[in-house]
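# sequence plus the predicted model coming up.
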Amino acid sequence: MTRDPLWRALSLLDLSPRRVLYAVLAGVATLGSALALAALSAWLITRAWQMPPVLDLSVAVVAVRALGISRGLFRYLERLATHDAALRGTVSARENLYRRLAAGDPAAPAGLRRGDLLARTGADVDALGDVVIRALVPMAVALIMAVAAVGGLALISPAAALVLAVALAVSGAAAPMLSARAARLAEAAGSESVTRYAETAVLALDHAAELRVAGRLEGVVRRAGGWDAAAIRATDRAAVPSAFAAAATPLAIGASVLGSLLIGIAAYGPGGGTPGAMTPMALGILVLLPLSAFEATSALPAAAVALTRGRLASARIMDLLDRSGNPRDGGGTEVREPVHLRASGLRSGWPGSPASDAPLDLGLAPGSRTAVVGPSGAGKTTLLMTLAGLLPPVAGTVTVNGVPIDDSDPGTLRHEVGFFAEDAHLFDTTLLENLRVARGDLDEQQASTALDAVGLGEWVTSLPEGVHTTLAGGGRSVSGGQRRRLLLARALVSPARVLLLDEPTEHLDAQAGASVLRGLLDRAGGLVDPDRTVVVVTHHLPTGSAADRVVVVRPAERSAGAGHRP
């Protein structure tokens, strides 16, 4: 039987039971101080009315001051403990989520809208963290304090304790159920709006220049504003039932205080209290204690909302992981058998665009070196993406070790065939982390070796923090040639056994570019391991390169030659 998605997703948080226990104990201490303060204050007020000697009240006065201070102190410690556990959990959840996505099928998550993917890895993980802060810890604290309050009141009056128990049930169970129902309705109506807003906002931010030239930027911005307004309306609709749920707690408090007062007055009697029944101090405690008891349950409607949102968010997160296939280990996984990539009668092309006219037969044996040349727009990049399984063939087949690429295990394929685009992104983080995009377990020495191999050794040495230097602004902080070399280093450290490289020497000068291409296409050059297959797309193939095969791509036809270079 499949477990609740919430508990499956909570496993991503890697919560420390010790930290959660500290948070619960701090919460119990906070509300326990409030409960004891209410009882002691009631006793002190009524006992002072009897005008006893001052020394009889000194201990109670000091205790009231101590409880007032401890309440604020324990509240601070509770906030520290809950947020520490939740924030550590969300960091761990994102790390686990990215790791499992990276080890799974890259094409399946890509089938989602970008806004949806952004929402699932961003806001949904935050909602999962809120379950700890706003739901699990408050619910545990409320349960403990409700039992303590009812048990304490039962020592004075079992009837008043019964009234308090019923009122706490209304505040702690009925009100949260109403809040959860309202949140469920609002989330169902607003989730699509939030996703659409994220999608259109990302579109406007990423392609503002192109949209402005096409005259469509204002329309995209208006659509984003419309989806944002729809999300706000969904939230407003949920506010009405939530308000009724919030009113349940004040009504329960009033009923409990009034019931306790009537029971206390009846027990107190007209004679001013009967022996063994009710004293003035007990009557004061009977009336004031319920006021503090409800402080624990007043947070439960919000806890139910957080729990509902967390359950819906966890369902989306687990759906994302299910789409990406079974998790595997991260970068550095070794392939146990040679990889044979073969194209038979292949015609490639983008969906909706003209396909290549000439079918291509291409066999890439392990360790082979192939160069793909031709003018811009001829379809070289499209051919690489088809070989990588990122685009479906228009005609023909692409197989990996005899298995059609569409039927290959997605997680295995990712670690066997790697496509490295010329416009790949450089992140606003360190050089080391930019290389770890391709291989998560890369260490500092391995990164330095790879950067030195692509000609960036002196540049890295001159940086203030070496491979730990942050690229402020990502790709905008380096030159075009440095960017190409960094992307090539990322390809070299990847676990892929077949490297499909798109224009790796663009923006390099002719001499440097020719040197890099010769290193890539020469099995004895030392730049790429001899047993790894390399396919390079380039505009200009230098003389003296050791490519096993040169594929010439032209806009109207595709031809292939073996054993020669143009």
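Perfect, I can see it now. Numbers count the residues shown, from 1 in each chain.
# going forward, measure contacts and count neighbours with C-alpha atoms only.
OK.
# how about Leu383, nearest residue that isn't a chain neighbour?
Spatial nearest neighbour of Leu383, chain neighbours left out: Ser348 (5.9 Å); criterion: Cα to Cα, 6 or more residues apart in numbering.
# I figured the one you found hits Ser356, correct?
Yes. Contact between Ser348 and Ser356 holds when scored by Cα atoms under 8 Å: they sit 5.8 Å apart.
# of those two, who's got more company?
It is Ser348, of Ser348 and Ser356, that has more neighbours when counted by other Cα atoms under 10 Å, with 29 against 24.
# gap between the more buried one and Pro250?
From Ser348 over to Pro250 the distance is 68 Å, taken as Cα to Cα, to the nearest Å.
# how about Val147?
Plainly put, Val147 is 20 Å away from Pro250 if you go by Cα to Cα.
# and if you look at Ala302?
The spacing between Ala302 and Pro250, counted by Cα to Cα, is 15 Å.
# what do you get for Asp126?
As it turns out, when the distance is counted by Cα to Cα, Asp126 lies 30 Å from Pro250.
# okay, those two: which has more neighbours?
Asp126 (21 against 14).
# neighbouring contacts of the helix or strand containing that one?
Under the criterion of DSSP states H and E, Asp126 resides in helix 123-130. Taking contacts as Cα atoms under 8 Å, 6 or more residues apart in numbering, the residues outside helix 123-130 that touch it are 9-10, 13, 86-87, 89-90, 93-94, 306, 309-311, 313-314, 316-317.
# try it against this one:
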Amino acid sequence: MALLELEPRRVIIAVVAGVATLGSALLLAGISAWLIVRAWEMPPVLDLTVAVVAVRALGISRGLFRYFERLATHDAALRGMTSARSRLYERLAEGDPAASAGLRRGDLLSRTGSDVDALGDVVVRALVPIAVAVVLSLAAVITVGVIVPAAGVVLAVALLLAGVVAPWLSASAAARAEADGDAARTRFGEDAVTALDHAAELRVAGRLTSVTDRARAANLESVRATDRSAVPAAFADAAAPLAVGASVLGALLIGVTVFGSDAATMSPTTLGILVLLPLSAFEATAVLPAAAQTLTRARLAARRIVDLLDRADRPVPHGTASADGPGRLRADGLRSGWPGGACTRPVDLDAAPGSRVAIVGSSGSGKTTTVMTLAGLLAPAGGSVTLDGVDLAEIDQAALRRRVAFFAEDAHIFDTSILENLRVARGTVDEFEARAALASVGLGEWVDALPDGVDTVLASGARDISGGQRRRLLLARAILSPAEILLLDEPAEHLDAEDAAHLQRQLLDSGSGLVDPARTVVVVTHSLPAGTAADLVVRIEKNALPTP
């Protein structure tokens, strides 16, 4: 609940609206029972007028209060989810970069997306319904207990069965399904995202079938985990109607017994209320099994989110030195790698301001890991990285990010306009700058042909554009960034061979005009085309040395 930072006032308003909703239903049941039995006695019609009006008023008020309750609960939940996501993004941006970079994309999307949604569900489907059920159950038990104490005891036991035992069984089933199926769902998410984003390349490489088969197997494993939890879930579903039947039957038997022994104490209308009132009382507990499942899922989601926050909060040396030199990036004996994994062979690199550097290596050689270390996103496994002679760990991180920027191969394309996607790099980009950058990377004609130009919304994000268009769009984003040192991971990937070679030659030629000659450009690539004007070429070979 602390992750949501809920405002107590808004939650209380939601609970009050929920109590008013089901309170109207409870009163409606009681008055309707009295009206039905009293009408059977055929009294003067004026004796029924107030009850008839009350039934109509309660029927209307129930719908109105339900609407107010929905507004209040969703308002509180959406505000809480916004707060949780904002804080999560801030912590990831300000904390250890390896916290998010070390997760696979599917896992990261799950923790920042569906897991936060699971927290928001707690307000709508658990917190408010549980509070309302407690208040209404107490009111129903007290009301019936005042009429016949024994019937109140029976109702209390039945409500405990429906409101405690059934949710407990339901929560146990949900916990088992989540525990068994969480890893499978994560694997499914990773493989599904990979297949959706890179279907064309995987098909060319002959790997699409294996990826989709893995996704299908993970999904089946998740379904089997759900099936294994079906037995306790079935008992939970059966507990509620059994409790309702036991309560009504018990109230009827007790009421008939009292009515038969002392008709002066128990009138027919009172007996009708005693039998029909419990039916409405169970409306409040009917949602509690689902509330217990929601709480279980939210607890597991919260653990995953807190784990991510803890990773981001790991001690990372943050210096205070300024980064106001000319911009010379140097690596001496640099070895890069993830903690506990293999690291690269020592690499030496000296990128003077305005230089063009190519880092070349085969897949899995550690090119991306090396360039992330050069950006200060990973700590060196060995050797050092300096900017103008100052170790990256000693430089203020905000200042470092303004000087050195890493642009990942699989950077996200957001479900918004092309212009807003470019403003990810710099929020002040205007339409003229955006069109110029897009034209420089070969997307000018494509943008001009769109109905709304740079304001065209990519409703499905990266799925609305081809792999080559996505790569060029990400490159335009990098060009528009204010960073003086651009570290580009596979900027020509997914382009045909001729276009890829031409683009790499432009990036590695300070006189091409694609990138300001004063800015340093480091390009990561599998293969370097002939005829490039790179000032330095660094080759990285595969290595299996463990990280020290």
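On my side now, so go ahead. Bear in mind the structure is a predicted one, so any value in this text is a computation, not a measurement.
# tm score of chain vs chain?
Comparing the chains after superposition, counting by TM-score structural alignment, normalised by the length of structure 2, produces a TM-score of 0.77; 513 aligned residues with a Cα RMSD of 4.4 Å.
# can you name the residues that contact the residue nearest to Leu383 of structure 1?
For Ser348 of structure 1, the contacting residues are 355-356, 379, 382-383, 386, 392-395, by Cα under 8 Å, 6+ apart.
# so which of those sit within strands?
Applying DSSP state E to those, the entries found in strands are Ala395.
# next, format the contacts of Ser348 of structure 1 as TSV and append distance to Ala161 of structure 1.
Putting the contacts of Ser348 of structure 1 into TSV (distance: Cα to Cα, whole Å) gives the following:
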residue	distance to Ala161 of structure 1
Ala355	80
Ser356	82
Gly379	80
Thr382	75
Leu383	77
Thr386	73
Pro392	70
Pro393	74
Val394	76
Ala395	78
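# just give me the closest of the contacts of Ser348 of structure 1 to Asp236 of structure 1.
Within those, distances to Asp236 of structure 1 taken as Cα to Cα reach their minimum at Pro392, with 44.9 Å.
# for the closest one, what are its contacts?
Counting by Cα under 8 Å, 6+ apart, Pro392 of structure 1 makes contact with 348, 386.
# and Ala183 of structure 2, what helix or strand is that in?
Under the assignment here (DSSP H and E), Ala183 of structure 2 is part of helix 166-197.
# equivalent range in structure 1 for that helix?
Here helix 166-197 of structure 2 aligns to structure 1 at residues 175-206, judged by TM-score structural alignment.
# which stretches of the stretch 201-350 of structure 1 form strands?
Counting by DSSP state E, counting those that start in this stretch, residue ranges of the strands within the stretch 201-350 of structure 1 are 341-347.
# ranges for the helices of it?
The residue ranges that make up the helices of the stretch 201-350 of structure 1, judged by DSSP state H, counting those that start in this stretch, are 208-213, 217-268, 280-297, 300-323.
# how far apart are the first one and its match in structure 2?
Comparing helix 208-213 of structure 1 with its match in structure 2 after superposition yields a mean distance of 3.4 Å (mean Cα distance after the TM-score superposition for structure 1).
# flag every buried residue along that helix.
Counting neighbours by 16 or more other Cα atoms under 10 Å, one finds that the buried residues in helix 208-213 of structure 1 are 208, 211.
# for that helix, packing partners?
Packed against helix 208-213 of structure 1, as judged by 3 or more Cα pairs under 8 Å, 6 or more residues apart in numbering; DSSP states H and E, are the following elements: helix 217-268.
# how about the strands in the stretch 401-548 of structure 2?
Taking DSSP E, counting those that start in this stretch as the criterion, the stretch 401-548 of structure 2 carries its strands at 404-407, 485-489, 520-525, 536-539, 545-546.
# the shortest one aligns to what range in structure 1?
Residues of structure 1 aligning with strand 545-546 of structure 2 are absent, taking TM-score structural alignment as the criterion.
# run the chain-centre distance for that strand.
The chain centre lies 35 Å from the centre of strand 545-546 of structure 2; the measure is Cα atoms, centre = their mean, to the nearest Å.
# now for that strand, which elements pack on it?
Secondary-structure packing of strand 545-546 of structure 2 (3+ Cα pairs under 8 Å, 6+ apart): strand 342-343.
# following the strand it packs on, which helix or strand shows up next?
Tracing the chain past strand 342-343 of structure 2, the next element assigned as helix or strand by DSSP H and E is strand 347-351.
# dump the helices of the stretch 201-350 of structure 1 into a markdown table; add distance to Asp522 of structure 1 as well.
Output for the helices of the stretch 201-350 of structure 1, formatted as a markdown table (distance: least, Cα to Cα, whole Å):
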| stretch | distance to Asp522 of structure 1 |
| --- | --- |
| helix 208-213 | 40 |
| helix 217-268 | 48 |
| helix 280-297 | 71 |
| helix 300-323 | 39 |
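# quick one: closest of those to Thr399 of structure 1.
Among the helices of the stretch 201-350 of structure 1, helix 300-323 comes nearest to Thr399 of structure 1, with 22.8 Å by Cα to Cα.
# between that closest one and helix 175-206, how many degrees?
Here helix 300-323 of structure 1 points in a direction 50 degrees away from that of helix 175-206 (axes from the mean of the first three to the mean of the last three Cα atoms, to 10 degrees).
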